[in-house]
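Engineer: Dropping the sequence and predicted coords here.
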Amino acid sequence: MLKNHVLIGFFVIIFFTKSFVFSAPVKMTIEFHRNDGECGKYIKRGMDFLEIKYARLLQYIGGKEDNVQQIAGNVVCRPVKFEGVKMDFKCDGQKGTEKMKYNLILAVTAKKQMLSGQINYRYNDTSMGLFKNKYLDVDKLDSEVFQPDQHISIKRIDIRGLKSVNLKMDFGDCQGEYPKRLIADHGIYMSSARSGIPYWWTRAYFDPVQMGEAMGWWDKLQD
């Protein structure tokens, strides 16, 4: 199964922070690649087998060290409408009061039986439902085989209603940074980017839920 074998580690430090006001509603739209285009061989049946349970926008400010940022905005978005290649989300939470650095997290799970990998992130069955639906039962997984057309690939994301800026995240070609723009399995995925290069996805250990936590990360390549 195609996977991005980069894990993000997080650690949590609790800080006292001032309150942030959530005023105007935040809305998000995800546009997927079409399954009849050049990405079709990867995503033809992706949305039949995988679903986005929620997205989390983290806004943060820099800490004393470059790899530590204090979370100053935490907005959760849940899907409300899916039509064509676009999925609309309604968001709620606390957003920062000024322009800040940000990352977007996606929580992806299986919606029907498929070949699934191990859980390598902080898991919540209430959200993901893999055990409730028995998708990880050994006897069921033994009969599954890898299907190359069961990926999700996102083309762009538009987030509106933040305090100072609307975010437009371009993920470019589904084959760029291969296979980091293809979501192949359940998990927590964080947006990553370099200057001048469209976004891609990095597998994460967990997504913080509290304001005032600090986020730290490092890349760890897996064999």
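Structural biologist: Great, that's in hand.

Engineer: From now on I want contacts and neighbour counts done on CA atoms only, so please keep to that.
Structural biologist: Fine.

Engineer: and Tyr199, how far is that from Met128?
Structural biologist: Tyr199 sits at a distance of 24 Å from Met128 (criterion: C-alpha to C-alpha, to the nearest Å).

Engineer: you'd agree Leu50 is up against Met128?
Structural biologist: No - counting by C-alpha atoms under 8 Å, Leu50 stays clear of Met128, with 10.9 Å between them.

Engineer: Now for the two: what residues contact both?
Structural biologist: Counting by C-alpha atoms under 8 Å, 6 or more residues apart in numbering, the shared contacts of Leu50 and Met128 are Val108, Thr109, Ala110.

Engineer: who wins for neighbours among those?
Structural biologist: Ala110 (25 neighbours; other C-alpha atoms under 10 Å).

Engineer: Leaving out sequence neighbours, find the closest residue to that residue.
Structural biologist: Leu50 (4.6 Å; C-alpha to C-alpha, 6 or more residues apart in numbering).

Engineer: Please compare the first structure with the one that follows:
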Amino acid sequence: MEPLALFRSPEWSRLIGVFDLETTGVDVTSDRIVTAHVGVLDAGGTVLTARDWLADPGVPIPEGATAVHGLTTEHARAHGRPARDVVGEIVDALRGILDAGIPIVAYNAPYDFSLLKNEAVRHGVEPILAPAPVIDPLVVDKAYDRWRRGKRTLTVVAQHYAVRLDGAHEASADAVAAGRVAQALAERYAPWLPASAHELHTRQISWARAQAASLTEYFISIGRLDPDETVDGSWPIR
């Protein structure tokens, strides 16, 4: 058998898109985009292209959200661009990466892609309804290291894989760190990962569904969910 050290990271890990949003809250149906980052990284995790947006979301930014990302309603109104313009440009940037055959990394992808879809519909922008291929380091990490104890936030997982994350909850920092975590996963689990980003995308659909079912059982056991409730396992978009 070939030694594990001789396995090369999958081809998809050598050029990846990255995507992250900071928002007014955590409800993908009603909350709004405040900042966004879309970029491309090379095989070494170096940023090749990067674009950032600041939007005026058109609604007040709650104090709880400001406490996370540091952006106030006043700042967004004074310096942000119209939300419709920002949403349209984010959608175009992501479409451009996918059309070029480059996978997009998004940590907890259903949150960012679902919120973007709903923002697009809200502002009359043609939404991305089935983004592919997408790589979600949260899903992949849980699939290959299921029993590791502790939280699976980006900050914690980045530290676990020795990926530097300065300025957590800032869209560009989070997006780039998520991309580098995906590349660290690709290196660590190279013997077992699919060579194709599209095959990995398909596997993540099943993994996310199974992970949601397991989380549902746990939440019911501790009384966080009623027995007839479930965690939505749709991926990469709800």
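Structural biologist: It's in. None of these values were measured; they are calculated from a predicted model.

Engineer: Once they're superposed, tell me the TM-score.
Structural biologist: Once the chains are laid over each other, their TM-score by TM-score structural alignment, normalised by the length of structure 1 reads 0.29; 111 aligned residues with a C-alpha RMSD of 5.6 Å.

Engineer: follow-up on the earlier one: of Tyr199 and Met128 of structure 1, which one has the most company?
Structural biologist: Tyr199 (24 against 21).

Engineer: What strand or helix carries that one?
Structural biologist: If you go by DSSP states H and E, Tyr199 of structure 1 is part of strand 197-204.

Engineer: what comes up buried for that strand?
Structural biologist: Counting neighbours by 16 or more other C-alpha atoms under 10 Å, one finds that the buried residues in strand 197-204 of structure 1 are Pro198, Tyr199, Trp200, Trp201, Thr202, Arg203, Ala204.

Engineer: what helices or strands is the helix or strand in which Ile159 of structure 1 is found leaning on?
Structural biologist: Using DSSP H and E, the element containing Ile159 of structure 1 is strand 154-160. Judged by 3 or more C-alpha pairs under 8 Å, 6 or more residues apart in numbering; DSSP states H and E, the packing partners of strand 154-160 of structure 1 are strand 27-32, strand 167-170.

Engineer: Could you check the angle it makes with strand 197-204?
Structural biologist: With axes from the mean of the first three to the mean of the last three C-alpha atoms, to 10 degrees as the basis, strand 154-160 of structure 1 and strand 197-204 are set at 90 degrees to each other.

Engineer: how about strand 154-160 of structure 1: buried residues?
Structural biologist: Across strand 154-160 of structure 1, burial judged by 16+ other C-alpha under 10 Å covers Ile154, Lys155, Arg156, Ile157, Ile159, Arg160.

Engineer: show me the contacts for Phe89 of structure 1.
Structural biologist: Applying C-alpha under 8 Å, 6+ apart, one finds that Phe89 of structure 1 lies in contact with Lys27, Met28, Thr29, Cys77, Arg78, Pro79, Val80, Lys81.

Engineer: how about JSON lines for the buried residues of strand 154-160 of structure 1, with distance to Ser191 of structure 1 added?
Structural biologist: Listed next are the buried residues of strand 154-160 of structure 1 as JSON lines, based on distance: C-alpha to C-alpha, whole Å:
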{"residue": "Ile154", "distance to Ser191 of structure 1": "11"}
{"residue": "Lys155", "distance to Ser191 of structure 1": "13"}
{"residue": "Arg156", "distance to Ser191 of structure 1": "11"}
{"residue": "Ile157", "distance to Ser191 of structure 1": "11"}
{"residue": "Ile159", "distance to Ser191 of structure 1": "14"}
{"residue": "Arg160", "distance to Ser191 of structure 1": "17"}
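
Engineer: from those, which single one is nearest Val6 of structure 1?
Structural biologist: Val6 of structure 1 has its nearest neighbour among the buried residues of strand 154-160 of structure 1 in Ile154, at 18.7 Å by C-alpha to C-alpha.

Engineer: Grab the nearest non-local neighbour of the closest one.
Structural biologist: Nearest non-adjacent residue to Ile154 of structure 1, counting by C-alpha to C-alpha, 6+ apart: Phe32, 4.3 Å away.
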